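*Asks:* let me see the structure of the following:
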Amino acid sequence: MSKIFMFDALRAATDEEMEKDLTVCVIGEDVGHYGGSYKVTKDLHSKYGDLRVLDTPIAENSFTGMAIGAAITGLRPIVEGMNMSFLLLAFNQISNNAGMLRYTSGGNFTLPLVIRGPGGVGRQLGAEHSQRLEAYFQAIPGLKIVACSTPYNAKGLLKSAIRDNNPVVFFEHVLLYNLQEEIPEEEYLLPLNKAEVVRSGKDITILTYSRMRHHVIQALPTLLKEGYDPEVIDLISLKPLDIDSISVSVRKTHKVLIVEECMKTAGIGAELIAQINEYLFDELDAPVVRLSSQDIPTPYNGSLEQATVIQPSQIIDSVKNIIISSKAITT
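*Replies:* Model (predicted):
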């Protein structure tokens, strides 16, 4: 076991897959000589050359389209968005090409493509650099969507994403790159379609992902001290949602709290509520509650920015309220 930062875990996954498979390449702004905006590709250009770690102009639509074409013709490109917000400029390519071509070609083309990079609400990065795009991409048929949350799952998930023959949008949170964790030195892979039970419990199911996993963990000591026993599930796979794992938990706890950084309107939480109500309505002792970011552009002001994102104290209060209200309903 070795203790490494999350950006190093992502770099190691990329390095190992590039060494193993000559078709794997990296494309994006400043991924080469600069080493990536968060050092995920640091020094890889000196090992693999400037054509396998290709610095591009500031033209997201163009180089994403180029990567899709490269995937169709046999390469396995990794597109880094310097900030995932910039990939809105490539939305047409991701939607109309990456998501559709395997289907519209009748299966004649595969698209082994990873689109990865930093996203989420950082620290005073401004509205344009603090967007949460997971709900934007969730509506696109043909994509897989993954949100890593720890160095361990970041490495195992990225290696699996690179080997997958479908386009994978891989979300990394800008504030988790310096998170440290011990991970195995031997190779391992993690499934792209499975949630992780972070903590088993019997009182309530807390569904979360990305940075909010850590806010939930911060809330746990207080909840445990006060006698509550929550089960915590990191979704990891945002598309498809692992409804099987969610179902097992809900049938045990009968109560659900969703904690996300996504916007409340049409966010990941909204889709979760729809599926839980569709498949598990009779298992619920209380309505599903979601804690989501406010539906406003993220403020630059630090205090206002913090107020838009869910905090551990809100998670604690919500767990208590749901359990108390469910007892009142059932009695």
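
*Asks:* switch to C-alpha atoms for all contacts and neighbour counts from now on
*Replies:* Fine.

*Asks:* tell me, what residue is most central in this structure?
*Replies:* In the chain, the C-alpha nearest the mean C-alpha coordinate belongs to Ala147, at 1.4 Å (CA atoms, centre = their mean).

*Asks:* what's near enough to touch the closest residue to Pro151 other than its chain neighbours?
*Replies:* On the basis of CA to CA, 6 or more residues apart in numbering, the spatially nearest residue to Pro151 that is not a chain neighbour turns out to be Met6, at 4.2 Å. Residues in contact with Met6 (CA atoms under 8 Å, 6 or more residues apart in numbering) are Thr150, Pro151, Tyr152, Ala154, Leu176, Tyr177, Asn178, Leu179, Gln180, Glu181.

*Asks:* now the second one, please; I'll put the structures next to each other:
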Amino acid sequence: MATTTPDPAAVDSQTLTLVQAVREGLYTEMKRDDDVLILGEDVGDNDGVFRATEGLVDEFGSDRVMDTPLAESAIIGTSIGMAVRGFRPVPELQFMGFVYPAFDQLVNHAARFRTRSRGRFTCPLTVRVPYGGGIRAPEHHSESTEAFFAHQPGLKVVVPSTPYDAKGLLASAIEDPDPVVFLEPKLIYRSFKREVPDERYTVPIGEANVLREGSDVAVFTWGAMVRPTLEAAETLAEDGIDCHVVDVRSIYPLDEETIVDAFKRTGRGVVVHEAPQTGGMAAELTSTIQEEAVLYQKAPIKRITGYDTPFPLYALEDYYLPSAARIEHGIRETVEF
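*Replies:* Below you'll find the predicted structure:
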């Protein structure tokens, strides 16, 4: 279907949180296409661990909203079989730290069906994964390992940062012929509300979103880190530092054109993510910029990230995650280099 991006102010809309927008997106796609199925632990009668599937089993029945055993490998393996046979399954894995038992299924099977079958089969699978820290949960419930999946050819990886993007990106993921890992930053599940159109629309996979125009430094981020980054940008503006903020939102494929153009217009770059620094997506963005725009560079590109440790328990959680203050400090260092 053609991509559409309606103006929320121009159509009927609702004011929704991000998790409500996910639920609305699931409802819209299930209503539109009988081949869209949901499966996972507690997604039916209990409405999902974060209530993202609230009421869907009552609307569509247990044949399309299926509770499963606590077995992530089986959930994804079953979903792959469904996808190859023509369904469009949307499995939910409750937390990112629970993905790893299904990692083999995703990278060795889902990601390879198109090439393994020489195009005879596709795998239209959307794996929903609440991810990231900040909710005072144990380490396996708070991880941010998007780089694992972005490294595997055949998988697409997207992260919404607003309710509008959540519904639109989910529609794009479900209609995509290939597997998509759909990461939902649970820190902002219920942090704020925005207008979301009632009608179906899509937000394209592979397109970043410029949130703030600026001329001094380009700042790239995604997910829950968008809000503290924008907060830091507003504070810096009071001191005359003009930040150009880009929500990457599509981790793979990257929107290299928007990323490189943003760097060229400023000559300085900062990447913010909550995942550990080593091997994180900030390194991939930095390398892309170096290859495509090194002659525009005025300062080293800075990474403001989580630390190279397992995700900490409650007392250090706020210290681990990039805060607006830490982001502001890093941007200042880059501009003043």
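
*Asks:* hmm, back to that, quick one: what's aligned to the residue nearest to Pro151 of the first structure in the second structure?
*Replies:* Using TM-score structural alignment as the criterion, Met6 of the first structure maps onto Leu18 of the second structure.

*Asks:* separation between its match and Phe50 of the second structure?
*Replies:* Taking CA to CA, to the nearest Å as the criterion, Leu18 of the second structure is separated from Phe50 of the second structure by 11 Å.

*Asks:* check Val335 of the second structure too.
*Replies:* When CA to CA is the yardstick, Val335 of the second structure and Phe50 of the second structure sit 40 Å from each other.

*Asks:* likewise Gly77 of the second structure?
*Replies:* When distance is defined by CA to CA, Gly77 of the second structure is 23 Å away from Phe50 of the second structure.

*Asks:* between those two, which is the more surrounded one?
*Replies:* The neighbour count for Gly77 of the second structure versus Phe50, taken as other CA atoms under 10 Å, is higher for Gly77 (18 against 15).

*Asks:* alignment lookup: the more buried one to the first structure.
*Replies:* When the structures are aligned by TM-score structural alignment, the residue of the first structure matched to Gly77 of the second structure is Gly65.

*Asks:* right, and Phe109 of the first structure touches Ile72 too?
*Replies:* Yes: under the criterion of CA atoms under 8 Å, Phe109 of the first structure lies in contact with Ile72, with a separation of 5.8 Å.

*Asks:* pick out whichever of the two has more residues nearby.
*Replies:* Legend: neighbour count by other CA under 10 Å for Phe109 of the first structure and Ile72, higher for Ile72 (19 against 16).

*Asks:* isn't Asn193 of the first structure right up against Leu241?
*Replies:* Yes: taking contacts as CA under 8 Å, Asn193 of the first structure lies within contact range of Leu241: 7.2 Å.

*Asks:* show me which of the two is the more surrounded one.
*Replies:* A count of neighbours by other CA under 10 Å puts Leu241 above the other of Asn193 of the first structure and Leu241, at 21 against 18.

*Asks:* so what does the more buried one match up with in the second structure?
*Replies:* Alignment of Leu241 of the first structure against the second structure is given by TM-score structural alignment, with Leu254 as its counterpart.

*Asks:* what do you get for Arg199 of the first structure?
*Replies:* Alignment note (TM-score structural alignment): Arg199 of the first structure maps to Arg212 of the second structure.

*Asks:* for that match, give me its contacts.
*Replies:* Neighbouring residues of Arg212 of the second structure by CA under 8 Å, 6+ apart: Cys243, His244, Val245, Val246.

*Asks:* what about the second one, which SS state?
*Replies:* Spelled out, it's His244 of the second structure. Under the three-state scheme (DSSP: H, G, I helix; E, B strand; the rest coil), the conformation of His244 of the second structure reads as strand.

*Asks:* distance of it from Pro204 of the second structure?
*Replies:* The spacing between His244 of the second structure and Pro204 of the second structure, counted by CA to CA, is 21 Å.

*Asks:* same check, this time on the third one
*Replies:* Shown here: Val245 of the second structure relative to Pro204 of the second structure, a distance of 19 Å by CA to CA.

*Asks:* for the two, indicate the residue with more neighbours.
*Replies:* Shown here are Val245 of the second structure and Pro204; by other CA under 10 Å, Val245 has more neighbours (24 against 19).

*Asks:* which strand or helix spans Phe103 of the second structure?
*Replies:* Take DSSP states H and E as the rule and Phe103 of the second structure turns out to sit in helix 103-108.

*Asks:* which part of the first structure matches that helix?
*Replies:* Mapped onto the first structure using TM-score structural alignment, helix 103-108 of the second structure spans residues 91-96.

*Asks:* which other helices and strands does the longest strand seen in the second structure contact?
*Replies:* For the second structure, the strand that runs over the most residues, judged by DSSP state E, is strand 269-276. Helices and strands touching strand 269-276 of the second structure, as assessed by 3 or more CA pairs under 8 Å, 6 or more residues apart in numbering; DSSP states H and E, comprise strand 217-221, helix 281-293, strand 302-306, helix 324-335.
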